[in-house]
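**Student:** Structural data only, the sequence is not supplied:
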């Protein structure tokens, strides 16, 4: 608890009858009373405010008690923002603190007395009378901090947006009446779809992993699930990977329910508008919230449904400490509120498959006949096919892909998915695919656009006569050909067809139903009016060859997301994927069987003891700092320590001269021991701070990149 006191002189205590022992006891009693009694200016009723301060240090992850001055008695209510003086020294008997720093915090509760024996410093200021930290939100943030070995202050920074006076002063409108339960609509394509909506409308809490059928109906189907929940008098929260997906669901909800029932929360909103919409949910004006990961803590009242779309997308993982994942936060909220759960997407993550395997959730998928009706025709071009394809040696577009694009361009746009943007960032040997490196410094080589010569990206020296150090080959190939280079090549191959690009330099939302080549990086594919006539998924090996446990899962997710935008096979839609046909992700794409792929991946990970069957944490920092933390760490019984391994620049795969070396260690524990692992990691961090070890060590529970 907060506060420090100077000890009164026992000689100044009032005299008392009896012996020395009795006098000493009276002095101790009087001293205890003086320490626990608030100052004379403190509120009469509930004079103590328990505060969580905005200090994200592990050893300060606790509540602190302050006295409530009479002038702040009415406004210093639980949940409001306050400012307190932290540190320094409380002046005995004067109710003030000398020194210290003014910091922000939140009132957790009001108490009649403090269990701290010293004098309490007073609250300095109530910043706003708006109660923004409800007991439900506080419990959620505490649970997230404990799960991810973080601090409550860090989670509160993610959960509560900054205050904006003008938005706070404006009243929120009255909530509209509950809508009527919606019709099943396109949920009829799923055997259990209508029953799922009926259960939501009846106030029940079904839990489902939804394998969405190809096409653009997913936004309408999510909107109907939200409408069914609102019809039961409960609230709903839906999280999506990006602003384009939020805009699609927002439009579907407006079309189905009209305005007033929901708000859309995204990180790119201005601070005033974001806070105004957040307040609408907090005050109960809007009973449904849709948004990106910034909305995972949105204060939805009487939560009846939590849903996440495309939970395998990396944007669902928060990069700021303690780096929670939206899926896990929603599962915590569902367990606390007894809400329904819907985890949906064209792909199925291994984490979702684990929920199905344990029986915690039920599958929600279309029958095989529905899949065949909705999916496009998918064909493959493997390494053997390209070796026998003379055209593939002259150009990177195999004959099958070229013919498919040429025929489809007579009927509409063609999507071309390329794993990377730009031109040719890295080169590799054409025979063994070993990365081409400089003979002087071992830096990676690149072909610059201006002269076409090989140059080292580290030392800048040109490489005139390169030869592979592994196999002696002299021919090079592009390790990953970027979207802009692909657009240039396709423009020359189809001179009369417009070529459009969508990626980091500019993402297209939609394209018209007209012949065009749309070159896109994964995740940036625009929606085509009426669907694409065909899609070419190039350089599949670049996605599959990543040194990551999730490489196959991620490749399939990217391919399914692009293929879902293509017209069905009955409408003439087709997809060509340039990858070896015998690989499991490619076979799952051909069969359109994401659930089967996820189940097989889960079975393999269970044999190897990898997440999500086990729990893992990564520890990254300088070798000395990592060793120091491991020396203080008291791991649960049976825990495995994997590593350390060197990572350059603190990022996996980063390389370059002059970058500080950092080590990474993976910690693995058995199922059910994740909480103990998080507790041990946090205790070790507190111990390092107590020993004045301030060199940072990055700790992450369930890291997404397990190579």
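**Tutor:** Looks like it came in fine. Remember, predicted model here, so these are calculated numbers, not experimental data.
**Student:** Every contact and neighbour count from this point should use C-alpha atoms.
**Tutor:** Noted.
**Student:** Might you report the residue contacts of the residue nearest to residue 323 when sequence neighbours are not counted?
**Tutor:** The shortest distance from residue 323 to any residue other than its chain neighbours is 6.5 Å, reached at residue 317 (Cα to Cα, 6 or more residues apart in numbering). Neighbour list for residue 317: 293, 323-326 [criterion: Cα atoms under 8 Å, 6 or more residues apart in numbering].
**Student:** nearest to residue 633, of these?
**Tutor:** Relative to residue 633, the closest of the contacts of residue 317 is residue 323; by Cα to Cα it sits at 20.7 Å.
**Student:** Widest-spaced pair of the contacts of residue 317?
**Tutor:** Longest span within those, Cα to Cα: 293 and 323, 11.1 Å.
**Student:** ok, the two, which is more surrounded?
**Tutor:** Between residue 293 and residue 323, counted using other Cα atoms under 10 Å, the more crowded position is residue 293 (27 against 23).
**Student:** Comparison target, given below:
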């Protein structure tokens, strides 16, 4: 193994080893610091076998600035690159001259002990490297922004003094369980001493939110109630949301709370570098105590962390697209364990992962009584016979509901905007042969085939059959066409049917954030539904919404339907939803607005079958021989069960128990390092990919 960066790369003949006589030798005749002249530096490298600390000499001139946690520049393999100082020490195992630290990038200690511990555990869980996780956790530095942020005045009063008298008005929709949880949060927070970690875990709970008096936005009010309670106890709050639309919604609500916005930092991957680094430094230095952001904020370096809030935890936006692909929900749960923070998980539905935490007792359940849930949810209609035909046309019942919402009938339960949800890009629910127009059928069971695109692949949601291509049973043709109307076609048809009524589109590159409360029609793709002031009067959820042939397909369909239905007014306010989904599970959950029984049932079934979240998974991708080598080596650390195997490229999905998880992921990481050192065939390892099955 390489012992020092001075011996890496094509640097000419290797220097002769010098016997260790106790004298520190520094390259270039640099005078080292008198005390702890050695710095252990973690260089920012993408090579797994170099993701460890290297010893560098601390020049006397940089002694005061070189503290653990600061960024430095060092000479590595002949190049000047960045790194983090992990520790100062008085001796080194390296034999020979040490390279000196070239310069200290900033005296700001960005890698705090708690952040380092968090990143190390995330790297270990996902079989990644610490430099990879640090690239996600610590944004690129912006010198001018850092100077500006550090010049901002530090808080002259504590958060408790600012928010101690603040009490947001309780919503009539809040169940008693939520009041109890808030009381527990306040009592726990009052016992936490600023600057010291809590001695006990904060209260942790999950809640499935119903529309009530704030259709689609009730979760914001609940989150603010929780956040201000924690802030009043001088604790910091981290609030994760899926994307910019939810972020803008929360920020708009913050403006209504006096003094809260100036204590808030926003962290997203889409921010300009200067803005992101400014807010990151404000959080690090305690100038901002409330952090709101997308998955990029999951590692925010909070001072006195007290409460972690996550909305819509199973949203695909929370999955990091860069190695080692951590999920923001898991980062939050790891923080909660390490820092003993309180946790509030809000959603319109209930993910299977969160339900397992509730079943295990890790998190409590904030229950909405059934009667209150029914009254706070819209009336969901599931037609038996007036369903849309296979050509995807809008049924007559839908037109009746739209006319009522526009005030064009004698019986008008509610007048206001109408939401029309159409499937977004993804699996086409109904396809037909492009030549003879015969509906495409599954060759295994005869049910309708679906397709990821007009070019495939194709899948059956009934029996699970998959195929990379299609051949018509009637004429033998291989091309298909979609027979389900999309955004443009529905928009055009509704415009002709209701002349003079505003018909808006939301989807693709044109996504609306909000729409006014006046009667109108909004056609939106899944996930692009705008918020309506006061809620929609009617929601039309068209076609069958199936995200694809994977384990989470029905979970995702239920979640997306509930999100759209939650934008509609309550039944007491006349809200109506027409659900045109053929999946019995989707119909049952959405029509009753009861996602928890479904999630509980799925946890039970998947536990019996040995599937996530009761087990963990690893996906190995590479040449078959290389994958077999890694599999043989890692099998010694725990039992690995093959679940799925695919070709082109070769990929193998394995499962292993949660108890054996730490030993298995450590062994996977060690094999990646070993193969990197030997320059063996690369095997890509991905741990706990939600869409692995």
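**Tutor:** That came through fine. The structure displayed is predicted, hence computed values, not measured ones.
**Student:** TM-score of the superposition?
**Tutor:** For this chain pair, the superposition-based TM-score is 0.85 by TM-score structural alignment, normalised by the length of structure 2; 630 aligned residues with a Cα RMSD of 2.9 Å.
**Student:** hang on, the earlier thing: show me what the residue nearest to residue 323 of structure 1 aligns to in structure 2.
**Tutor:** Alignment note: residue 317 of structure 1 maps to residue 319 in structure 2; criterion TM-score structural alignment.
**Student:** ok, now residue 157 of structure 1?
**Tutor:** For residue 157 of structure 1, the residue aligned by TM-score structural alignment is residue 135.
**Student:** Identify the residues contacting its match.
**Tutor:** Contacts of residue 135 of structure 2 (Cα under 8 Å, 6+ apart): none.
**Student:** which parts of the host helix or strand of it are buried?
**Tutor:** Following DSSP states H and E, one finds residue 135 of structure 2 within helix 130-137. For helix 130-137 of structure 2, the neighbour count (16 or more other Cα atoms under 10 Å) marks 130-134, 136-137 as buried.
**Student:** between those, which is closest to residue 480 of structure 2?
**Tutor:** residue 136 (41.8 Å).
**Student:** Could you double-check that that closest one sits in contact with residue 295?
**Tutor:** No - applying Cα atoms under 8 Å, one finds residue 136 of structure 2 not in contact with residue 295, separated by 9.6 Å.
**Student:** okay, and the common contacts of the two?
**Tutor:** Counting by Cα under 8 Å, 6+ apart, nothing touches both residue 136 of structure 2 and residue 295.
**Student:** For the closest residue in space to residue 629 of structure 1 that isn't next to it in sequence, list the residues it contacts.
**Tutor:** Excluding the flanking residues, the one nearest residue 629 of structure 1 by Cα to Cα, 6+ apart is residue 684, at 6.1 Å. Going by Cα under 8 Å, 6+ apart, residue 684 of structure 1 touches 629-630, 632-634.
**Student:** Skipping its backbone neighbours, what lies nearest residue 178 of structure 2 in space?
**Tutor:** Per Cα to Cα, 6+ apart, closest to residue 178 of structure 2 is residue 366, 5.9 Å.
**Student:** And the one you found? What does it align with in structure 1?
**Tutor:** In structure 1, residue 366 of structure 2 lands on residue 364 (TM-score structural alignment).
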